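> Below are the sequence and a predicted model; questions follow.
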Amino acid sequence: MERWLALELASTIRHDGDGGVADDLATVPGTTHWIRAQQDLLTGLVPAGEPAADENLRLDLIELRQAVRALFARAVSPAPPSPADAHRLMAADRALAHLNATAAREPVAPQLDWPADEAPAPRLLSTQNDPHVRLVAALARAAIDFLTGPHRAQLRSCTAPRCVRYFVKNHGRQEWCKPSCANRARSARHYQRHHKAGDGQPAV
């Protein structure tokens, strides 16, 4: 399944399996673990050897995530946003300003690599030496690429009970982010129909 850095960042807020919401960026070790899990997506965007997190980086990532999730909520509108933070979303103009400012923290220039007997490939030339700045700037650029690309139109907020994920719709009939959410949503619908019928109300 295709993965997107912006979606991975937004999904660091997730259902914890027990009816609550978990935050992968709640602690410095958790943030380091999340960064390392994105190593394949960060290749070519940040220097080899992903940086370990500290408290400043953790807070930077949380603020960037708030901006990304606010813009995801705008992208799926008029459908409802993820319920995880729908009541406290960053204002859209502030989210845009923060995303752009974060991306600008690392000035980069595109370069062409073309080794002999290999396909040409782009890379970004940067004079920024701080790995933490490079990481958050790369995540901001990834969010800009996602929100200006073709997948934005397929972005959805999962409506299954207790789910708080955004996902990219892969086919025309997809309503939920994963099969377990589909099963939970169908079970909830069945319960509601049965409950209404049991109360003497017509089942829907």
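Thanks, I have the structure now. Numbers count the residues shown, from 1 in each chain.

> switch to C-alpha atoms for all contacts and neighbour counts from now on
Noted.

> any idea how far residue 112 is from residue 118?
Noted for residue 118: a distance of 12 Å to residue 112, by C-alpha to C-alpha, to the nearest Å.

> same thing with residue 49?
As judged by C-alpha to C-alpha, residue 49 and residue 112 stand 22 Å apart.

> again with residue 100
25 Å.

> How about residue 79?
As judged by C-alpha to C-alpha, residue 79 and residue 112 stand 41 Å apart.

> Residue 70 now?
In terms of C-alpha to C-alpha, residue 70 sits 34 Å off from residue 112.

> between these two, which one's more packed in?
Neighbours per residue (other C-alpha atoms under 10 Å) separate residue 70 from residue 112, with residue 70 holding more: 25 against 11.

> so who does residue 141 touch?
If you count contacts by C-alpha atoms under 8 Å, 6 or more residues apart in numbering, residue 141 has them with residue 103.

> let's bring in a second model and compare:
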Amino acid sequence: MSDDRLALALAVTLRHDGNGGVADDLATPDGLTAWVRELAEPLRDALDAQDFTADEAALDAIRALRAAVRALFARAVRPGPPSSADAHRLLPEDLAVERLNAAAARAPGAPRLEWPEDGAPVVRAARPPGSTDTDRLVAALARDAIAFLAGPDRERLRACPAPRCVRYFVKDHPRQEWCKPSCGNRARVARHHRRHRALS
């Protein structure tokens, strides 16, 4: 997954568990801690991910943001169906937008110039004093979701149609139909079984 798709990384923390159910990578504070640490590089402006340890409040904030992002992803994939994980429990769109904007405002952002002696200047986000790691994490993910939804990737966003898959993905090439090859295999096997049953 591309480093510039944090919103998509957040959305796909709900996934097929391989047994017909849904797994949640953010089910516990430890799960959130591990997920944030995996995204250390793209989150580097928001916080030092290797020092981040989630608590219940951080988990609740990120899961609430994820619900808003997934609701807005469901809107973005219309007229196609949303992810099957969302179809029965989507937030109202106005509440999702409100929640996303409130999350983005949790930590004020300002550009900061860094210019190392042996390198080119780089713009980073300043870490405002008084904001917590959770505030900065929530704000960074929400701002990425806003940029994603207002940008060109939104037009290529799809809900994976494979049986039991609950993921969203960005269609990166014209022939891409599923979020990953294993979903394509599962869809082909399901199609084969349907045809076989129809002939029996």
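Perfect, thanks for sending it. This one's a predicted model, so the numbers in the text were calculated from it and none came from an experiment.

> burial count for residue 127 of the first structure?
Residue 127 of the first structure: 10 neighbours (other C-alpha under 10 Å).

> How about residue 14 of the first structure?
Neighbours of residue 14 of the first structure using other C-alpha under 10 Å come to 18.

> secondary structure class for it?
strand (DSSP: H, G, I helix; E, B strand; the rest coil).

> got it, and the one 3 residues further on?
Classification of residue 17 of the first structure into helix, strand or coil gives coil, according to three-state DSSP.

> From residue 162 of the first structure, how far off is it?
Using C-alpha to C-alpha, we find residue 17 of the first structure at a distance of 9 Å from residue 162 of the first structure.

> Looking at these two, which has the bigger crowd around it?
residue 162 (21 against 10).

> Residue in the second structure paired with the more buried one?
Alignment note (TM-score structural alignment): residue 162 of the first structure maps to residue 164 of the second structure.

> Wait, its match touches residue 14, no?
No - with contact defined as C-alpha atoms under 8 Å, residue 164 of the second structure does not reach residue 14; the gap is 11.8 Å.

> need the contact list for the residue opposite residue 139 of the first structure in the second structure once aligned.
Under the alignment (TM-score structural alignment), residue 139 of the first structure pairs with residue 141 of the second structure. Counting by C-alpha under 8 Å, 6+ apart, residue 141 of the second structure touches 6, 7, 10, 104.

> And the helices in the first structure, which stretches?
Ranges of helices within the first structure are 5-10, 28-37, 39-42, 55-76, 92-103, 131-147, 179-198, based on DSSP state H.

> Go ahead and measure how far the fifth one is from the middle of the chain.
This means helix 92-103 of the first structure. Relative to the chain's own centre, helix 92-103 of the first structure is displaced by 16 Å; criterion: C-alpha atoms, centre = their mean, to the nearest Å.
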